[in-house]
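Engineer: Provided below are the primary sequence and the corresponding predicted coordinates.
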Amino acid sequence: MTHVVTDNCEQCRYTECVTVCPVACFRGDGERLFIDPDLCVDCGACVPMCPVHAIVDSFDLEDDQQIWIGVNQRRAKELPTVRDRSAPLPTAPDRRAALGY
């Protein structure tokens, strides 16, 4: 399996993770990021880069988070690659605080 982006990314869209991805597997829309499971090599370099702990190894997902495997797979097919760091959403600091990070 691969890593997935969970709902912690919503209202944040921090992009530090894309800068360390060796295979450019991140896809994104205006609200959040997703990981293309067909490209992810499961290196884990992105995990410590996410300030809201949104990236998780699919094996470590809780039962109620399993939905994110399919969501990442589906949305990755629809969205463009994100390779460059950009400013997070204006709501990111409040979302980060609400998540306790």
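Structural biologist: Okay, I see it.

Engineer: all contacts plus neighbour counts: C-alpha atoms, from now on.
Structural biologist: Noted.

Engineer: how many other residues sit next to the nearest residue to His3 once chain neighbours are set aside?
Structural biologist: The shortest distance from His3 to any non-neighbouring residue, by CA to CA, 6 or more residues apart in numbering, is to Asp57 (4.2 Å). The tally of other residues near Asp57 (other CA atoms under 10 Å) stands at 16.

Engineer: contacting residues around Asp57?
Structural biologist: Counting by CA atoms under 8 Å, 6 or more residues apart in numbering, Asp57 touches Met1, Thr2, His3, Val4, Asp42, Gly44.

Engineer: and if you look at Val47?
Structural biologist: Applying CA under 8 Å, 6+ apart, the residues near Val47 are Cys17, His53, Ala54, Ile55, Val56.

Engineer: okay, pairing it with this:
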Amino acid sequence: MAYVVTDACLDILDRSCVEECPVDCIYQGDRMMYIHPDECVDCGKCMPACPSDAIHWEHKLPEEAVPFKEAAVEFFDEHPDAAGGATPRGPVGVDHALVDGRRTDRAE
């Protein structure tokens, strides 16, 4: 794993990160994006592309965002069909349990 999407992406789904990713490893859940830990090549192009500063290098995650690192791993363990490129797969349509219970000011 190299980069992690945190809750700053929740209910935004801007997808600017997807447009910058050269290996198509950023998958769409229901309410946020997830970076596949085994597909990410650590290029870093996604981080500055994110308008909400939701993407962090795994080794410099803010303390409150550390659970999102494990959530990304578990998300892809739970959805093995989310592999081999996000574009052909399309949205996964569900989120990790960590995301399911979270509320944001942006949520309807």
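Structural biologist: Arrived safely, thanks for sending. Source: prediction; values computed, not measured.

Engineer: Shouldn't Asn8 of the first structure be within a helix?
Structural biologist: Yes - Asn8 of the first structure forms part of a helix when assessed by DSSP: H, G, I helix; E, B strand; the rest coil.

Engineer: pretty sure it is touching Val52, no?
Structural biologist: Yes - proximity of Asn8 of the first structure to Val52 meets the contact threshold set by CA atoms under 8 Å, at 6.3 Å.

Engineer: Tell me which of those two has more neighbours.
Structural biologist: Of the pair Asn8 of the first structure and Val52, Val52 is the one with more neighbours under other CA under 10 Å, namely 24 against 18.

Engineer: just checking, the more buried one touches Asp7?
Structural biologist: No - Val52 of the first structure is beyond contact range of Asp7, at 9.9 Å (criterion: CA under 8 Å).

Engineer: In strands, which of the contacts of Val47 of the first structure appear?
Structural biologist: When the contacts of Val47 of the first structure are checked against strands (DSSP state E), the matches are Ile55, Val56.

Engineer: now for the contacts of Val47 of the first structure, which pair is the farthest apart?
Structural biologist: Pairwise distances across the contacts of Val47 of the first structure peak at 12.1 Å for Cys17 and Val56 (criterion: CA to CA).
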